[in-house]
Each structure stands twice: as structure tokens, then as C-alpha cells.
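>>> Quick check, what structure comes out for this input:
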Amino acid sequence: MTKALAQDVLIVAAAPTESATIPTPSEGAGTPGALLLVGGIGADGKLAEAYQDSTVDVVAPGVDVESLGINGSGTVNMSGSQYAVAFVAGQASLVRSAYPTLNAAQVKHRIEATAERMGAAPPDHQYGWGMIKPAAAVSATVEGEASATATGGSGGGGLARTVAIVVVVFILLAAIALLLLRARRWARGSDLAAGELEESGPPPGSARDETASQRQTGDDAAEPAVGGQRR
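All right, here's what the predicted structure looks like:
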């Protein structure tokens, strides 16, 4: 990693967890390369792992990520930082392809600057700069960035690069959209469960149930009797 950082390479890696004992590489002063530490996140906003405080730079989908099963046997939902790292690494490739004149540090800055903010003022101690936004990373104007123009190149190579960027951006956006959809379903399911519990009334034997029974018994006792029988 040290050699890669010395060659203007952007290293995308998982943020260290609280139990990690292996030292995490760091950017030395004047190092051409850059290090981007990623945390996985789920639809409910919870992190995939217990990361060390203030080590996450950005977050990406990393919980219940849909993937192919072994030997192509259907799909399975998988979780872990490695899935979030894959999303961000793909985004970094898109940015470097769209802006070939940017160095590693500038690519890292663009990814962080275009992320959707989460938590407190960025960088948040849990979510860093927030959830990645691939489309914004290749199209937005970033404040404080030296003049950079997106290029598709020329000839067939430029067309192929443009098509590849569009395809990968679409895949990344679809994955993030799926995460947001699951978040809405999770929230709606919680609301419905709370409503059903409220409508079902107190469980038998509870304090509220006993109070209601006592009230009903009192009403029956107060009802006048006619001909030795209650009406």
C-alpha cells in the first residue's frame, strides 16, 4: 500500500473496526496517493460493523446487499464492509475516467464533497462525509476544486468510456435506490405494526384489561332488575 500511495493511487479500503489490531495505512505528508476509508450501512441507517470512531470517510450500501448465490443458484442477501468498498471503488474509477487530470487526492475530495450528508456536521464521527452519490461525483461542480472538465475522450475509445460510465452509474444508482426503498418499507412496516398493536387493545390479564373488566362489572351491578331478572 505504501508503494501504491507513492504512485498517485487512490486506495479504497474498509474503515478499521473496534476490534482491529492490524495497523491501517495512512497518507504521509507529500504522498501523491490518497486513502479513502469506507463504512457499510443498511436501510435503517445502522452501520454494518462497529467501526473505530472518526475513521469512516464515506458510507455505501453494505447490509443485505443482493448478490448471486453459489454456482448461480438464485440470489442471496450479504452484508459486510467489503460490499461498500466495492461500490466506492467503482465510483472512484468513474471519477478518474471522467476527470483524467485529477490526482488521487482530488478524486477523494470529489467523492466526499458530493456525498449525501448524514449525522452531524461533516465529517460526522460515524458516517464521515455521508452516503456516496455516483451521479453527482461525475457531474457536479465541486467548490474548491481546480478547474476540471469531464471528458469522454475522442474516437471509439471515448465512446466506449462514456458507455461504461453510464452503465456503472446506473448500476450504482439502482443499488442505492434499492437501499432507500428498503428503508421506506422498513419504516412503513414499523408504523403498521404499531397501529395493529394499538387497535388490538390491551392483552388479557394486563392492568388496562382488568380495569375494563371491573368497569363492565360495575355497570352490570348498577342495572335495575325487573321481575327478579336484570334487563
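>>> hey, let's count contacts and neighbours off CA atoms from now on
Noted.
>>> which helices and strands does the longest helix seen in the chain pack with?
With DSSP state H setting the assignment, residue counts place helix 155-199 as the longest helix in the chain. Counting contacts by 3 or more CA pairs under 8 Å, 6 or more residues apart in numbering; DSSP states H and E, helix 155-199 packs against strand 58-61, helix 81-98, helix 134-139.
>>> which element follows it toward the C-terminus?
Taking DSSP states H and E as the definition, the helix or strand that follows helix 155-199 towards the C-terminus is helix 207-222.
>>> List the buried residues in the strand ranked longest in the chain.
If you go by DSSP state E, the chain has its longest strand at strand 34-41. Taking 16 or more other CA atoms under 10 Å as the basis for neighbour counts, the residues of strand 34-41 that come out buried are A34, L35, L36, L37, V38, G39, G40, I41.
>>> ok, now stretch 169-177?
Along stretch 169-177, the positions that meet the burial threshold by neighbour count (16+ other CA under 10 Å) are V169, L172, L173, A175, I176.
>>> who touches it?
With CA atoms under 8 Å, 6 or more residues apart in numbering as the contact definition, stretch 169-177 has outside contacts at P61, F87, Q91, L94, K133, P134, A135.
>>> before we move on, back to that, now the angle from the longest helix of the chain to strand 34-41?
Here helix 155-199 runs at 30 degrees with respect to strand 34-41, directions being taken by axes from the mean of the first three to the mean of the last three CA atoms, to 10 degrees.
>>> Between helix 81-98 and helix 155-199, find me the angle.
Angle of helix 155-199 versus helix 81-98, following the same axes, to 10 degrees, is 140 degrees.
>>> for comparison, sequence B:
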Amino acid sequence: MADGSEGVSEDSPGLSTDRGRLRRAFRDRDAFEHLLDRTVANSRFTIAVVFPITGAALLLASAEGLLPDPLAFDPYLVLFGVAVMRLPLISGLAPLIDRRAAGALSALVAYSYVIEYVGATTGVPYGEFSYDVPLGPMLFDTIPVGLPVFFIPLALNSYLLCLLLLGDRADLAALRIPVVAATVVALDVVLDPAAVALGFWSFAGSGFYGVPLSNYAGWVLSAVVAAVL
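The predicted model follows:
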């Protein structure tokens, strides 16, 4: 180069090492977990601050009509942002996933699709609602394919928070399950009215900031199922 500096070729040791790590990560679970942990550790500020603030700004701008149509409520931007903010949860739980846990997660994914489809087509148990903004590809033209990205972290974070707060008392299902359900509903009291205000979905009936009480009753059911699984 004219200024005397050296370019970085595709065969440079740094790039070769990175490619090797990626290949190992896709072949070896321990390598994948290590790579994920390192990525999260090196990106804590970006994940915890930059993405939430940027996401909130884009959503508000979309709701106010300040963004052009290709960007306003872009479902893939929403899914990407949410997925990135889920990385710390995935990183923390990855070492704990065995066959039993994988089976429970699979059952929870299936449940999230079934209960959302039933809710969207019958109004039970959440109340009559409709998606006003498609959150990515829609399954049966009714519910988002990416639904578990939103549903499962809500349930898992509530469950983990209760384990942390309850300590040894969390072993008592009669205490753990109601506390998990109450935590999920408390979070939904904040999240659902915000989603309705932004225009993601709407309910047929009136209620707390446009959200009927039946929605929270439905979330009690979903939280109990998640806690049991």
C-alpha cells in the first residue's frame, strides 16, 4: 500500500483463526457455548443499552409515522433486535440444556403456537385480538412464525427471577407456580398496553389501556403451563 501499511488478506492468521473458531462452534457444543459467552461478554453495553434504546426509538418513530414505509415496523428488524437482546438468556441457559430440558422447551414452543392460534381464531383465552403489524412471516396467515422469540423468554425470565427471589422455597410447586404466574402477568401489564399503543395488535373489547382483563387471565394460564413444563 502507498502509505506503507499492510492490508489484511483473507489468509491472514487472524481471519483464519476466527473462521476456525466458527467451524468448531458449529461442530462442538462446548466451543459454541464458549463463543456465545465471549460474544455476550464483549458486547454487554451494545446488548443491554444500545439495542434497547435504538429499538425503542425506532418503534416510537414508526408509530408517529416518522420512518418511511420500508423501515416502519419492519418485522425483520424487530425480530433481529429481540433475538440479539435474548443472547444473554441463551448464553446463561445453554450449559443447562439436556434432553429433558430440550423436550420441555420444545413442548413450550408448541404450546406457544397452539395457544396463540386458538386465541387469534376463537378469542379464547386472551380475548378477541388481531395483529395490526405482521411480526415477520405469519403461520397460517394468523400468527407470527417468530412467536417463541417473544413468548418463551418472558416465561423463562419470570421463572428464573422467581427461583432467585424464592431460593430454597422455589422447590415448593404450590408457591413457585403462583409466583411465576404473578410475575408474568405483572410484566404483561406493562408490555401489552405498550404494544397496543404502538399499533402491533389490538383487542376487540375495552380495558386497561385497550387491553381487556381476559388477556391477563389468559396469561395466567400460559404462565402456569410454562412453570409446570
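>>> Next, the TM-score between them, please.
Comparison of the two superposed chains (TM-score structural alignment, normalised by the length of structure 2) gives a TM-score of 0.28, and 112 aligned residues with a CA RMSD of 5.9 Å.
>>> thinking again about what came up before, just flag the most distant two among the contacts of stretch 169-177 of structure 1.
In terms of CA to CA, these reach their longest pairwise distance at P61 and L94, which sit 17.5 Å apart.
>>> These two: which is more packed in?
Neighbours around P61 of structure 1 and L94, counted as other CA atoms under 10 Å, are more numerous at P61. The numbers are 32 against 24.
>>> wait, what's in contact with that one?
Under the criterion of CA under 8 Å, 6+ apart, the contact list for P61 of structure 1 reads G40, I41, G42, Y83, A84, F87, A175, I176, L179.
>>> List just the nearest of these to E66 of structure 1.
Comparing these against E66 of structure 1 with CA to CA picks out A175 as the nearest, at 8.7 Å.
>>> Can you name every helix or strand that the helix of greatest length in structure 2 contacts?
Scanning structure 2 for the helix with the most residues, using DSSP H, yields helix 173-198. Helix 173-198 of structure 2 makes packing contacts with helix 51-63, helix 147-166, helix 213-228 when contacts are defined by 3+ CA pairs under 8 Å, 6+ apart.
>>> would you turn those helices into TSV with mean neighbour count and distance to P75 of structure 2?
Supplementary listing: those in TSV, determined by neighbours: other CA atoms under 10 Å; distance: least, CA to CA, whole Å:
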stretch	mean neighbour count	distance to P75 of structure 2
helix 51-63	16	11
helix 147-166	17	12
helix 213-228	19	23
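>>> I'd like those helices laid out as TSV, including distance to D188 of structure 2.
Rendered in TSV, the data for those read as follows (distance: least, CA to CA, whole Å):
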stretch	distance to D188 of structure 2
helix 51-63	17
helix 147-166	9
helix 213-228	7
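>>> Relative to Y113 of structure 2, which of these is closest?
With CA to CA, the closest approach to Y113 of structure 2 among those belongs to helix 147-166: 7.2 Å.
>>> ok, and what's touching the closest one?
When contacts are defined by CA under 8 Å, 6+ apart, helix 147-166 of structure 2 is touched by residues 79, 82-83, 86, 89, 108-109, 112-113, 170, 176, 179-180, 183-184, 223, 226-227.
>>> repeat that for 6 Å
Helix 147-166 of structure 2 is contacted from outside by V109, A170, V180, T183, V184, using CA atoms under 6 Å, 6 or more residues apart in numbering.
>>> How about the contacts made by the fourth one?
This points to T183 of structure 2. If you count contacts by CA under 6 Å, 6+ apart, T183 of structure 2 has them with S158.
>>> what does the last one give?
Applying CA under 6 Å, 6+ apart, one finds that V184 of structure 2 lies in contact with S158.
>>> From R99 of structure 2, how far out is it?
Applying CA to CA, to the nearest Å, one obtains 26 Å for the distance of V184 of structure 2 from R99 of structure 2.
>>> Could you do the fourth one as well?
Noted for T183 of structure 2: a distance of 27 Å to R99 of structure 2, by CA to CA.
>>> what does L22 of structure 2 give?
Counting by CA to CA, the gap between L22 of structure 2 and R99 of structure 2 amounts to 24 Å.
>>> Comparing those two, which shows the higher neighbour count?
Per other CA under 10 Å, whichever of L22 of structure 2 and R99 has more neighbours is L22, with 15 against 9.
>>> Contacts for the helix or strand hosting the more buried one, please.
With elements delineated by DSSP H and E, L22 of structure 2 resides in helix 13-27, which encompasses its position. Where contact means CA under 6 Å, 6+ apart, the residues beyond helix 13-27 of structure 2 that reach it are A31, F32.
>>> Which positions within that helix qualify as buried?
R21, A25.
>>> C-terminal to it, what's the next element?
If you walk from helix 13-27 of structure 2 toward the C-terminus, the next helix or strand you reach (DSSP H and E) is helix 29-42.
>>> Tell me which other helices or strands that next one touches.
Identification of packing neighbours for helix 29-42 of structure 2 by 3 or more CA pairs under 6 Å, 6 or more residues apart in numbering; DSSP states H and E yields no helix or strand.
>>> Apply 8 Å and report the result again.
On a contact count with 3+ CA pairs under 8 Å, 6+ apart, helix 29-42 of structure 2 meets helix 13-27, helix 87-93.
>>> okay, those helices in TSV with distance to H34 of structure 2 next?
Shown next, in TSV, are these (distance: least, CA to CA, whole Å):
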stretch	distance to H34 of structure 2
helix 13-27	8
helix 87-93	9
